[in-house]
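A.B. asks: Pasting the sequence and the predicted coordinates here, then a few questions.
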Amino acid sequence: MEEYIVSLNDLKKSYGSKSVLDGVSLHVKKGEIIGYIGPNGAGKSTTIKIMLGIESNYQGEVKLFGQDIAEDSIEYKRKIGYVPEIADLYDNLTGFEYLTFIGELYGLTPQLADYKAKNLMELFGIGEVYHSRIASYSKGMRQKLLIISSLLHNPELLFFDEPINGLDANSVMIFKEIMTQLAAQGKTIFYSSHIMDVVEKISSRIILLNNGKIAADGTIEELKQINQEGSSLEQIFNELTGFNEHQAIGAKFVSIVEEM
């Protein structure tokens, strides 16, 4: 039997009387890039936070690297990298101080953390601010810093939540190539975003969550075959989530804007 990097079995999570995850089961193999998508409130972030050990009090089984995370609450985290949608950075630190601090947390020597951090920032086009305080960084620079910090310790499993927010077009191209190369090296990636065309291009498999349940799971080609009306991931997304009012809402929005 093949061992999965990620294995969720009948995962359920509620906040009071509100059910957020309602029996999610999925199995992910090494080297897959999972486009993990769904409407706001579908349960995507909750799933990821459970796997990261940030959220607890769930029902069901969560295994990462073949180990139940309820039994191995620390060690598996050393193999994970994470870029959250919203992150607080230590503005008073420099890029050098922040990245070497993160590197040492994951067991890198200060020298190796410094070497890797400096070179990765150079490659990402922000080498000139390596010794500048993060408070002076633009949104794009901060996002690049977060991406680098998630990769510094060479993790086996990566979670990216809206990782290209604030990146310019050239940096997006570099980031997409980084993900492709990482997957080719056997890294497993969960990629969550509302930018459907990027998800469609980079993902080897797409999992669509809706109302706490998996509504679709397959390659983009498989999803197109199942949903004949959808020629793009955005159309498939709208069809499966039942949202078809965008044109009417857009027209009404513009009509109000134009009122004098």
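C.D. replies: Thanks, I have the structure now. Numbers count the residues shown, from 1 in each chain.
A.B. asks: only C-alpha atoms for contact and neighbour calcs from this point on.
C.D. replies: OK.
A.B. asks: Excluding covalently adjacent residues, which one is nearest to I207?
C.D. replies: Nearest residue to I207, sequence neighbours excluded (CA to CA, 6 or more residues apart in numbering): D217, at 4.5 Å.
A.B. asks: okay, pairing it with this:
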Amino acid sequence: MTRQSNDDTSDDPSDDPNGEPAIVANALTKRYGDTIAVDDLTLEVDPGSIYGFLGPNGAGKTTTIRLLTALATPTSGSGTVAGVPISDRKSLVDRIGYLPESPPIAEQLTAREQLEYYGGLCGMSLDEFEGRLDELLERLELAEDADDRIVTYSKGMRQKTGLIQAILSDPDVVFLDEPTSGLDPRAVRTVRELLTGLAANGTTVFLSTHVLPVVERIATDVGICYEGRLVESGAPEELLGRLESGADSTLEDVFLEVTTETE
């Protein structure tokens, strides 16, 4: 797949030595009673890419992430992440990072305590990740507040803490559900640059968000989900080229056109 050329994206994506996709979903389906949350979803994501996963509320985005991170069991279908079957949760958790829309953090701890505790859960010694932790706290402007209790944090500060937690162990694949929620424009820019840097170093980023300009700036590929089905996919420039509205089209135009046609 072709990496998009823009100010925030490296032109040299990392190649997987085995030539295998970083994420594979084969006819993944998840039913809750009579409700189909994910319907026969098939996709592949290249190593070192940023995959923008879009869709309206209730389209199945979060359920898809839960399936790919082994937090939910598919009704049918299969998949692999970083070469590990999603049925093998024990092996998978060592290869991935995950930021849900509401980060799993303990409010009574300080951010530093929370992140050190998480590093220990990942089997990392303090010496292994202390330098990386300090770098990320500084990068996301949390260093001065890292020893304050999370209960005193704003939504944006909690989101930054959750993001650091998701990438602290330098995972092969990171899944992010609305990572810029609650962030101001400066912080959004920092996160955007951080994600492109991760991808340039070989980490695959699976990004679900409603902030379409972020996806348009950094995504190498985009999938649009509607009512549990993947209804459109491709590089952003490819999707824009399929529209009839001309050269001034945006990813928002693609999103609205595709979901309207599908409906």
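C.D. replies: Cool, got the structure. Everything quoted here is computed from the prediction, not taken from an experiment.
A.B. asks: TM value for the aligned chains?
C.D. replies: Put the two chains on top of each other and the TM-score (TM-score structural alignment, normalised by the length of structure 1) is 0.88; 242 aligned residues with a CA RMSD of 1.6 Å.
A.B. asks: Show me what the residue nearest to I207 of structure 1 lines up with in structure 2.
C.D. replies: Aligned by TM-score structural alignment, D217 of structure 1 pairs with S233 of structure 2.
A.B. asks: Now for its match, how many residues are close by?
C.D. replies: Residues within reach of S233 of structure 2, counting by other CA atoms under 10 Å, total 18.
A.B. asks: Then I178 of structure 1?
C.D. replies: Counted with other CA under 10 Å, I178 of structure 1 comes out at 12.
A.B. asks: which one in structure 2 is aligned with it?
C.D. replies: Using TM-score structural alignment as the criterion, the counterpart of I178 of structure 1 in structure 2 is L194.
A.B. asks: just to revisit the earlier point, would it be right to say that the residue nearest to I207 of structure 1 lies in a helix?
C.D. replies: No. Counting by DSSP: H, G, I helix; E, B strand; the rest coil, D217 of structure 1 is not part of a helix but strand.
A.B. asks: R205 is in contact with that one, correct?
C.D. replies: Yes. Shown here, D217 of structure 1 and R205 form a contact pair, counting by CA atoms under 8 Å, at 7.2 Å.
A.B. asks: and the match of I178 of structure 1, that one's in a helix?
C.D. replies: Yes. Judged by three-state DSSP, L194 of structure 2 forms part of a helix.
A.B. asks: Any idea how far stretch 59-69 of structure 2 is from the middle of the chain?
C.D. replies: Computed by CA atoms, centre = their mean, to the nearest Å, the chain-centroid distance of stretch 59-69 of structure 2 equals 11 Å.
A.B. asks: Read off where it ends up in structure 1.
C.D. replies: Per the alignment by TM-score structural alignment, stretch 59-69 of structure 2 matches residues 42-52 in structure 1.
A.B. asks: So the match of D217 of structure 1 versus L256 of structure 2, what's the distance?
C.D. replies: 14 Å (CA to CA, to the nearest Å).
A.B. asks: What is the three-state secondary structure of G197 of structure 2?
C.D. replies: With three-state DSSP as the criterion, G197 of structure 2 reads helix.
A.B. asks: how much space between it and V45 of structure 2?
C.D. replies: From G197 of structure 2 to V45 of structure 2 the distance is 17 Å (CA to CA).
A.B. asks: ok, those two, which is more surrounded?
C.D. replies: Using other CA under 10 Å as the criterion, G197 of structure 2 and V45 rank with V45 on top: 22 against 16.
A.B. asks: Quick one: map the more buried one onto structure 1.
C.D. replies: Checking with TM-score structural alignment, V45 of structure 2 has V28 as its match.
A.B. asks: Please work out how many residues are found near the nearest residue to its match once chain neighbours are set aside.
C.D. replies: Spatially, and ignoring its direct neighbours in sequence, V28 of structure 1 is nearest to V6 (5.0 Å; CA to CA, 6+ apart). Other residues near V6 of structure 1 number 19, with proximity taken as other CA under 10 Å.
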